[in-house]
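> predicted model and sequence below, questions to follow.
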Amino acid sequence: MRIEETGIPGAFAVTPHLLPDDRGSFHEGMRADKLEQVLGAPFVPRQISYSVSGRDTLRGIHTTAVPPGQAKYVTCVHGALRDIIVDLRVGSPAFGRHHVCTLDARSGRSLYIPEGVGHGFLALADDTRICYVMSTVYAPGTQIDIDPFDPRLDLPWGLTAAPRMSKKDTEARSLAETLEAGLLPAWQGTGV
């Protein structure tokens, strides 16, 4: 597998080596030892969650307050999506910058998203299914939601139709409002 740093410090794109044969293919979706080599720290899964979305569903931008913080390893296991991560760590050299990539089941590509980095996606196909491997369990009241259409972020969603969104995402605060409310985590090197 190939692990490459994105333009967001501590966030990595992981591309597996596919082994195709006449039955289909096989690949390693995650190798903690290889991931930990580039992270310089352990990644211990504490929760695995899934979402299923129809085409043109937009989810995010979401992160978790620190503490408890939550790193994520995100993989599309069916369908395809445009994945966008945003550095929300106050003081980070990449604060407010984003990274965009396509995740799809065919490639097996994944993203490692460190604590304090926001995540969102647009489903590009019906029945798009995402697997989230997370470093902490869900803690009610710790979710931070940022407006995915915040003009300051200018995220390239590439919409071809009006997106389906949750009420909490359509009512999410802007980056400036969230910053002013003191909700964003502080940058502490390549981690949070």
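In hand now; what should we look at?
> okay, CA-based contacts and neighbour counts for the rest of this
OK.
> separation between the most centrally placed residue in the chain and residue 34?
Note on the chain: the residue nearest the mean C-alpha position is residue 119, at 3.7 Å, using C-alpha atoms, centre = their mean. In this view, residue 119 and residue 34 are 23 Å apart by C-alpha to C-alpha, to the nearest Å.
> second structure follows, compare the two:
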Amino acid sequence: MKTTETKLKGCFVLEPIVFKDDRGYFFESFNANTFNASVGQKINFVQDNQSFSSKGVVRAIHYQTGEFAQAKLVRVLSGRVLDIAVDLRQDSSTFGQHIAIELSAENKKQLFVPRGFGHGFSVLSDTAEFFYKCDNFYNKASEGGIIYNDPELNIDWKLPINEIKVSQKDLELPTLEHAQL
């Protein structure tokens, strides 16, 4: 597994070694020993989540706070998404900065999003099936979010504005300036 740290400290892109032949392909999508050595810390994933979305869906910048903060390892099982990680660690030199990476069933890349980050994605293909591992259980009282079109973050979701589909809940999220981190 090739692991590359992004400009946001602790946030990594992982690319598996894919073995292909005339029958198809095989790759190891997760190995705790390899993963922990790659990111330089022991992560114990306790919850898997999966979503299915249609083209134009933007799932805004979500995060968990306090003792329920979550690290995530995300990937796409079918389709193509633009995946976004935002550094929300107030003591970080990259606070408020984000990275964007295309994840797809074809490129098989994964993104490790550490605790203290917000996460979201936009669906670039007709449909996409998105899968992620979390190192902490979801807690509704600890959830937070930032609106997808926050001018301070200035995220390019790689979709025409008239094609963007956002849930009512995500449309009501605050800007980074007003978010409770």
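Great, that's in hand. Every value quoted in this text rests on a predicted model; they were computed, and no experiment measured them.
> could you get me the TM-score between them?
Overlay of the two chains. TM-score (TM-score structural alignment, normalised by the length of structure 2): 0.96; 180 aligned residues with a C-alpha RMSD of 1.1 Å.
> Three-state assignment for residue 86 of structure 2, please.
strand (DSSP: H, G, I helix; E, B strand; the rest coil).
> how many neighbours does it have?
Residue 86 of structure 2 has 26 neighbouring residues, counting by other C-alpha atoms under 10 Å.
> now it, nearest residue through space, not along the chain?
residue 98 (4.2 Å; C-alpha to C-alpha, 6 or more residues apart in numbering).
> quick one: contacts for residue 39 of structure 1?
Applying C-alpha atoms under 8 Å, 6 or more residues apart in numbering to residue 39 of structure 1 gives the contacts residue 10.
> quickly note the distance from it to residue 112 of structure 1.
Counting by C-alpha to C-alpha - residue 39 of structure 1 and residue 112 of structure 1 are separated by 10 Å.
> check residue 146 of structure 1 too.
Distance from residue 146 of structure 1 to residue 112 of structure 1, by C-alpha to C-alpha: 19 Å.
> look at those two and report which has more neighbours.
Counted by other C-alpha under 10 Å, residue 146 of structure 1 and residue 112 do not tie: residue 146 has more neighbours, with 27 against 24.
> need the contact list for the more buried one.
Neighbours of residue 146 of structure 1 in contact, by C-alpha under 8 Å, 6+ apart: 60, 61, 62, 169, 172, 173, 174, 175, 178.
> circling back to that earlier point, which SS class is the residue nearest to the centre of structure 1?
Going by three-state DSSP, the state assigned to residue 119 of structure 1 is strand.
> and it, what's its match in structure 2?
Superposed on structure 2 with TM-score structural alignment, residue 119 of structure 1 falls opposite residue 119.
> break down structure 1 into its helices, ranges please.
Along structure 1, counting by DSSP state H, helices occupy 32-39, 167-170, 175-180.
> can you name the farthest residue from the center of structure 2?
Farthest-from-centroid check, structure 2 (C-alpha atoms, centre = their mean): residue 22, 32.2 Å.
> still on that earlier bit, what's the distance between the match of residue 119 of structure 1 and residue 132 of structure 2?
In terms of C-alpha to C-alpha, residue 119 of structure 2 sits 11 Å off from residue 132 of structure 2.
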